[in-house]
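> Here's my sequence, what's the structure:
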Amino acid sequence: MQSDRCAGIMSASLILHGYWRSSAAYRVRIALNFKGLAYDQVNHDLRTGAQHAADYRTIAPHGLVPALVDGGNAFIQSPAILEWLEERYPLPALLPADIDDRAIVRSMISIVACDIHPLNNLRVLEKLRGTFGADADAIKSWIAGWISEGFSVVEELVRRHGEGYCFGAAPTLADCTLVPQLYSAERFGVDLSPYPALMTAGEAARALPAFIAAHPHRQPDADSP
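Predicted coordinates:
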């Protein structure tokens, strides 16, 4: 069940507030699908500033997506939401059992979610355009630079720890985080040839049903092809 109307936080079902092309919302969709959880979608078009509406800010005070509502609780920031899903719905697992292995997976997540994505977020790109006069080529160079710097580190970690996926032989939250960033990199024409291990892991994950269903172009608010 899906809706484009802003929903209150008292619903008994899981409600994901997002936007079809948001990398952060994409991560959460993957995890929800992987764990077989039913959820409603409420969509906010970031291009029109819908995420700043007063009724949505009662759910997500920072005015960003995603937000995940569960009954009377609203959770914001995708890394925190992913961790909550893993703790609340531990099977099937998206974190390894070993504490050291979990730290490695979280390192991969952090490189993407903390080092790459925030610098390429829509509000940052709008600031570059509006305040600093960056043109399309400058924006593309900015995006590619930060993605390439982060991906070079993820590549090395996947080489060390991957066995078909980012870590080991099964998908983890690292794959949930990597795949949306790959979508963004491809969207902006970033050269991904220097990252063969990363790409192998990404392609393996993207072939799974949970990842396929979460793809931006399959979302109800996606632009028409």
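> From here on, just use CA atoms for contacts and neighbour counts.
Will do.
> Quick check: end-to-end length of stretch 32-51?
End-to-end span of stretch 32-51 (Cα to Cα, to the nearest Å): 21 Å.
> next one: it to chain centre, how far?
11 Å (Cα atoms, centre = their mean, to the nearest Å).
> buried residues in that stretch?
32-35, 39-46, 51 (16 or more other Cα atoms under 10 Å).
> can you check stretch 112-132 too?
Those would be 112-113, 116-117, 119-120, 125, 128, for stretch 112-132 by 16+ other Cα under 10 Å.
> Identify the residue nearest Val179 in space, chain neighbours excluded?
Residue nearest to Val179 in three dimensions, not counting chain neighbours: Gly202, with 5.8 Å by Cα to Cα, 6 or more residues apart in numbering.
> and this one, so I can compare the two:
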Amino acid sequence: MTSPILFDHYRSSASYRVRIALNLKGVEYRSIPVDLAAGAQKKPDYRAVNPQGFVPMLDDGGRRITQSLAIIHYLDATRPEPPLVPGDAADRAHVVALALTIACDIHPLNNLRVLKHLTGDLGLTEETKNGWIARWISEGFAALEALAAPRAGRFLFGDSPTLADICLVPQMYNARRFHVPLDSFPLLVRLDAEATALEAFAAAHPDRVAPPA
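Next comes the predicted model:
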């Protein structure tokens, strides 16, 4: 069976999620870097296969799947061990809600295209941009900490990593990259440390997959 191909960018939070999921599943894959800073995602050849022009995109034997959470759900369906969402309907909804709090409500407001628009088209200063990032990450993390607390264990839900942790770790990386204070989120800091101690998470870290300088 041909190894899947991941169209990837080392600092993309969404790509980082998929790398973690592939590692947790033990799936060998080939990475094709897409240089977001150089605008490679906007080139006609990439847009021809991914009209949104985003990463990640997974090509699994000719099946091209976009959107990180859709890719992870696909991996969970086609490679079910270990499961990344619980089997129980209520538990599954809880884990997906935690993941979406990050993927839909926090991450989009601090991704590259939004930040470029703030400093480029709108002419905001770096200081104002960084304040924007800190506000939305901090507001989202406050909600996430409260939502996760009642059912957290070693991880955001229970004692095994799930889709929620796969989303948390890249967002914590972003928070630290932009110097967002994390003292108010001790649970998230603890859970992030628990997850990143696992090789599946550590091997997906941007520093481990960055292209050569």
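> and the residue nearest to Val179 of structure 1, how many residues sit next to it?
Applying other Cα atoms under 10 Å, we find 23 residues neighbouring Gly202 of structure 1.
> aligned partner of it in structure 2?
By TM-score structural alignment, Gly202 of structure 1 lines up with Asp192 in structure 2.
> what's in contact with the helix or strand where the residue nearest to Val179 of structure 1 lies?
Remark: Gly202 of structure 1 resides in helix 196-206, with elements defined by DSSP states H and E. Residues from elsewhere that reach helix 196-206 of structure 1 (Cα atoms under 8 Å, 6 or more residues apart in numbering): 151, 154-155, 158-159, 162, 164-166, 171, 175, 178-179, 182, 192, 211-212.
> let's see 6 Å
155, 159, 164-166, 179 (Cα atoms under 6 Å, 6 or more residues apart in numbering).
> Show only the entries of these found in strands.
Cross-referencing the contacts of helix 196-206 of structure 1 against strands under DSSP state E gives no overlap.
> Same list (the residues you listed) but as TSV, adding neighbour count.
Shown next, in TSV, are those (neighbours: other Cα atoms under 10 Å):
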residue	neighbour count
Glu155	20
Arg159	18
Gly164	20
Tyr165	23
Cys166	32
Val179	25
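> Among these, which lie within helices?
Judged by DSSP state H, these include 155, 159, 179 as members of helices.
> What number of residues are in the vicinity of the nearest residue in space to Ser12 of structure 2 that is not next to it in sequence?
Spatially, and ignoring its direct neighbours in sequence, Ser12 of structure 2 is nearest to Val55 (7.5 Å; Cα to Cα, 6+ apart). Val55 of structure 2: 23 surrounding residues under other Cα under 10 Å.
> For Ala21 of structure 2, see how far away Val55 of structure 2 is.
For Val55 of structure 2 relative to Ala21 of structure 2 (Cα to Cα), the value is 15 Å.
> ok, now Ser12 of structure 2?
On the measure of Cα to Cα, Ser12 of structure 2 and Ala21 of structure 2 end up 14 Å apart.
> The two: who's more crowded?
Ala21 (29 against 18).
> which residue lines up with that one in structure 1?
So, by TM-score structural alignment, Ala21 of structure 2 is matched to Ala31.
> Which strand or helix spans that match?
Ala31 of structure 1 belongs to helix 23-34, assigned by DSSP H and E.
> The helix or strand just after that helix against structure 2, how far on average?
Under the assignment DSSP H and E, the closest C-terminal helix or strand after helix 23-34 of structure 1 is strand 40-43. If you overlay the two and look at strand 40-43 of structure 1, the average distance to its match in structure 2 is 0.2 Å (mean Cα distance after the TM-score superposition for structure 1).
> Provide the aligned range in structure 2 for strand 40-43 of structure 1.
Against structure 2, strand 40-43 of structure 1 falls on residues 30-33 (TM-score structural alignment).
> How about residues contacting the matching stretch?
5-9.
> Out of these, which sit inside strands?
5-8.
> Make JSON lines out of these and add distance to Gln67 of structure 2 and neighbour count.
Below are those laid out as JSON lines (distance: Cα to Cα, whole Å; neighbours: other Cα atoms under 10 Å):
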{"residue": "Ile5", "distance to Gln67 of structure 2": "14", "neighbour count": "18"}
{"residue": "Leu6", "distance to Gln67 of structure 2": "12", "neighbour count": "24"}
{"residue": "Phe7", "distance to Gln67 of structure 2": "11", "neighbour count": "20"}
{"residue": "Asp8", "distance to Gln67 of structure 2": "12", "neighbour count": "25"}
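> Trace Ala90 of structure 2 over to structure 1, please.
Using TM-score structural alignment, Ala90 of structure 2 pairs with Asp100 in structure 1.
> who touches its match in this structure?
Asp100 of structure 1 neighbours (Cα under 6 Å, 6+ apart): none.
> roughly how far apart are it and Ala60 of structure 1?
Asp100 of structure 1 is 33 Å from Ala60 of structure 1, by Cα to Cα.
> And Ala103 of structure 1, by the same measure?
28 Å.
> For those two, indicate the residue with more neighbours.
Between Ala103 of structure 1 and Ala60, counting by other Cα under 10 Å, Ala60 is the more crowded of the two (22 against 13).
> all helices for structure 1, in order.
Under DSSP H, structure 1 gives helices at 23-34, 54-57, 78-88, 99-110, 122-130, 136-161, 173-187, 196-206, 209-214.
> and the shortest one, which stretch of structure 2?
Counting by TM-score structural alignment, helix 54-57 of structure 1 falls onto residues 44-47 of structure 2.
> Same question for the fifth one.
Correspondence between helix 122-130 of structure 1 and structure 2 is established over residues 112-120, with TM-score structural alignment as the criterion.
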